[in-house]
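In: Pasting the sequence and the predicted model now:
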Amino acid sequence: MRVFGMNYDTGFVSGGSTTHEPFDPATVRRDLHVIREELHCDAVRITGGVQDRLELTARLAADAGLEIWYCPFTYNLDRDELMAFVLDGAERAERLRRDGASVVYLAGSEISMMTNGFLPGRDLAERATLFTDPARLREAVPAAQTAVREFFAEAMPAIRERFAGPVGYASLPFEAVDGAAFDIIANDAGYRDANNAAAFP
């Protein structure tokens, strides 16, 4: 492997709060030091739905000597809100890169499940019920795949204008993302292990 890393959640936004409260920069700095010096990682994927937290954490990660995988992970935005968030993130990631940090930009995470309008349902709980009904899921997936492809057909040229480093996307397997659009193919919920290594490149 080129890098050995882990995920650091800066706060997944849901229900008026986040999954990282309180968010204290001194604690974040200490956590990143542990990731680098005690866990011996050389990279960190920084996720979350608050841009200022993502950027601050990424700067602290750079200070700690970590490669940054800058990854917006949003919830219940609509398509236009997601586009604005992803492009803002690309600009912030580029500022970090120009300041000397090693940065990979992941242009979102699991957007078909986490964003309104890609799959049926008003929120994640409703969309998740699709997985209990295979017939509904089979019916919904092709439209979601088309919507994801259309989103990135618009987003990627704009991202490339804003960010000059390598770009990937943290996809769900059923999204069938066109990997040719990205420099790095990244997949959430599809992991290589001893059981599937022979068939999972």
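Out: Perfect, thanks for sending it.

In: Every contact and neighbour count from this point should use C-alpha atoms.
Out: Will do.

In: can you pull the buried residues of stretch 148-164?
Out: 148, 149, 151, 152, 155, 156, 159, 162, 163, 164 (16 or more other C-alpha atoms under 10 Å).

In: how many other residues sit next to the nearest residue to residue 156 once chain neighbours are set aside?
Out: The shortest distance from residue 156 to any residue other than its chain neighbours is 7.4 Å, reached at residue 181 (C-alpha to C-alpha, 6 or more residues apart in numbering). Counted with other C-alpha atoms under 10 Å, the neighbours of residue 181 add up to 16.

In: quick one: residue 181 from residue 189, how far?
Out: Distance of residue 181 to residue 189, given as C-alpha to C-alpha, to the nearest Å: 20 Å.

In: Toward the C-terminus from the lengthiest helix in the chain, list the very next helix or strand.
Out: What stands out as the longest helix in the chain, according to DSSP state H, is helix 134-162. Moving toward the C-terminus from helix 134-162, the next helix or strand (DSSP states H and E) is strand 167-171.

In: other SSEs contacting whichever helix or strand comes after that next one?
Out: Going down the chain from strand 167-171, the next helix or strand is strand 184-187, by DSSP H and E. With contacts defined as 3 or more C-alpha pairs under 8 Å, 6 or more residues apart in numbering; DSSP states H and E, the packing partners of strand 184-187 are strand 167-171.

In: Put this next to the first one:
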Amino acid sequence: MDETKGIKRSKGISRAQFLAGSAAVGAAGMVASAGHARATEAGHGRGLRRQGIVYTVGAGETPGTAWSARRMRADVRAIRDDLHADTIDVTGDGVERLTATAAEAAERGLHVWLQPTLGDAPQRDILEHLAETGRFAERLRRQGASVDFSVGCEFWLFVPGILPGETALDRIRHLQNGTVDWPRTLRRLAEFTEKAAKVGRSVFKGNLSYAAAQSIDDPDWSLFDIVGIDYYSYFEKRSGYVRELKQYLRWGKPLAITEFGTCAYVGAPEAGGMGWDVVDYDKEPPEIKGDLVRSERVQAGYMGELLDVFASMGLYAAMTFEFISADAPHRPDEPRLDLDMAAYAITKAIKDRPDDPASGWHWEPKEAFHAVARRYARRARPDARRDHG
């Protein structure tokens, strides 16, 4: 996907590759402790309580693709008015970017799911970054904004000292090579998750959550009010999704799908969390591998079906992954260079001058954007459109 969570896309390092980590190790995991729901009941009948989109505030690979306040404000308006989302999952690193985006979303009357994800930094720095962001979330909440706070995403991959390796790429390689001491890894993961939850509780008094990967981290959910799952499964029948998702309701707590999505080519949904792995970054410029067939319809169909499943189960929230991948531009006339095929975004970034790294760009909606927008518009809550600005 894009340069999310503070990791560059260069040489193939991307958020999508992080999904490969969980796919590479299978179903290893910890046993979670049961706890009582603090937020709300696990289900509330048909329909999603929160229908959202992941919006990443990364630094970007170039000045042109970096976060900017001007673009962010326009994007937030589009998310509310055109996508009909009532929730923005503001994620990434950089306290200033996170807090400015969260404040704009709250000002526009949207529910804020705020999730700092500083990665590849000392654990002390990650916890300090978490605390500072959480203090701002609490100020927003006290001012009357609707806010949930997530202490982070997939700690086993982003936080040094849990898996071997200095960087996320190193840790992915250890996963793929099988050179992981799982008892030690799971113990360290549990220890850091507990620390993060403690920090989160100390600064934020609303609902607390965490975005867990399906395969590896199965945290002690008694530490949190909302179960959060990054979900990238594929089943031929909807019953498969329902059966799998029900396991996450066993704690009696609200379930938020903190990420879900797929790429825009034939066969991408079947690839699950490995859908990203279709770009050869050893070439300059990077190229799409093989003879993939671009299909926005495939992406739209998968995402629409998943939203229908989530709504039928009455889940607390679903956050489409993601709004934009600025560093994966769409090249309609050159399929081999169409990196947007390997992006999970529901919009496509289009450069004014495709071969110029410094070129300006804009986004256009994909079919998936419209598929999500139709569902969100049907299920929009009456108060979701109010604007305090």
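Out: Noted; the coordinates are in hand. All values reported here derive from a predicted model rather than from experimental measurement.

In: Overlay them and tell me the TM-score.
Out: Comparison of the two superposed chains (TM-score structural alignment, normalised by the length of structure 1) gives a TM-score of 0.88, and 195 aligned residues with a C-alpha RMSD of 2.1 Å.

In: And the residue nearest to residue 156 of structure 1, what's its match in structure 2?
Out: Under the alignment by TM-score structural alignment, residue 181 of structure 1 pairs with residue 223 in structure 2.

In: Kindly provide the distance from its match to residue 161 of structure 2.
Out: Distance, residue 223 of structure 2 to residue 161 of structure 2, by C-alpha to C-alpha: 21 Å.

In: Distance of the counterpart of residue 90 of structure 1 in structure 2 relative to residue 209 of structure 2?
Out: Aligning on TM-score structural alignment places residue 90 of structure 1 opposite residue 134 in structure 2. Taking C-alpha to C-alpha as the measure, residue 134 of structure 2 falls 12 Å from residue 209 of structure 2.

In: Show me whatever sits in contact with both of those two.
Out: Contact criterion C-alpha atoms under 8 Å, 6 or more residues apart in numbering; residues shared by residue 134 of structure 2 and residue 209: residue 149.

In: the helices in structure 1, which residues?
Out: Under DSSP H, structure 1 gives helices at 25-33, 51-63, 79-98, 111-114, 124-128, 134-162.

In: Flag every buried residue along the third one.
Out: This means helix 79-98 of structure 1. 79, 82-83, 85-97.

In: One more: the fifth one?
Out: Counting neighbours by 16+ other C-alpha under 10 Å, one finds that the buried residues in helix 124-128 of structure 1 are 124, 127, 128.

In: Onto which residues of structure 2 does it map?
Out: Going by TM-score structural alignment: helix 124-128 of structure 1 matches residues 168-172.

In: how close does that stretch sit to structure 1?
Out: For stretch 168-172 of structure 2, the mean deviation from structure 1 after alignment is 0.8 Å (mean C-alpha distance after the TM-score superposition for structure 1).

In: neighbours around residue 165 of structure 1, how many?
Out: Neighbours of residue 165 of structure 1 (other C-alpha under 10 Å): 16.

In: Which position in structure 2 pairs with it?
Out: The alignment partner of residue 165 of structure 1 in structure 2, by TM-score structural alignment, is residue 206.

In: picking up where we left off before, generate a markdown table for the helices of structure 1, with distance to residue 1 of structure 1 as supplementary columns.
Out: Listed next are the helices of structure 1 as a markdown table, based on distance: least, C-alpha to C-alpha, whole Å:
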| stretch | distance to residue 1 of structure 1 |
| --- | --- |
| helix 25-33 | 21 |
| helix 51-63 | 20 |
| helix 79-98 | 22 |
| helix 111-114 | 27 |
| helix 124-128 | 33 |
| helix 134-162 | 26 |
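
In: right, and the ones you listed - which one's nearest residue 11 of structure 1?
Out: Of all those, the one in closest proximity to residue 11 of structure 1, counting by C-alpha to C-alpha, is helix 51-63 (8.0 Å).

In: Can you name every helix or strand that that closest one contacts?
Out: Packing partners of helix 51-63 of structure 1 (3+ C-alpha pairs under 8 Å, 6+ apart): helix 25-33, strand 43-48, strand 67-72, helix 79-98.

In: Taking strand 67-72 as reference, get the angle to that helix.
Out: Here helix 51-63 of structure 1 points in a direction 170 degrees away from that of strand 67-72 (axes from the mean of the first three to the mean of the last three C-alpha atoms, to 10 degrees).

In: matching residues in structure 2 for helix 51-63 of structure 1?
Out: Helix 51-63 of structure 1 corresponds to residues 95-107 in structure 2, going by TM-score structural alignment.
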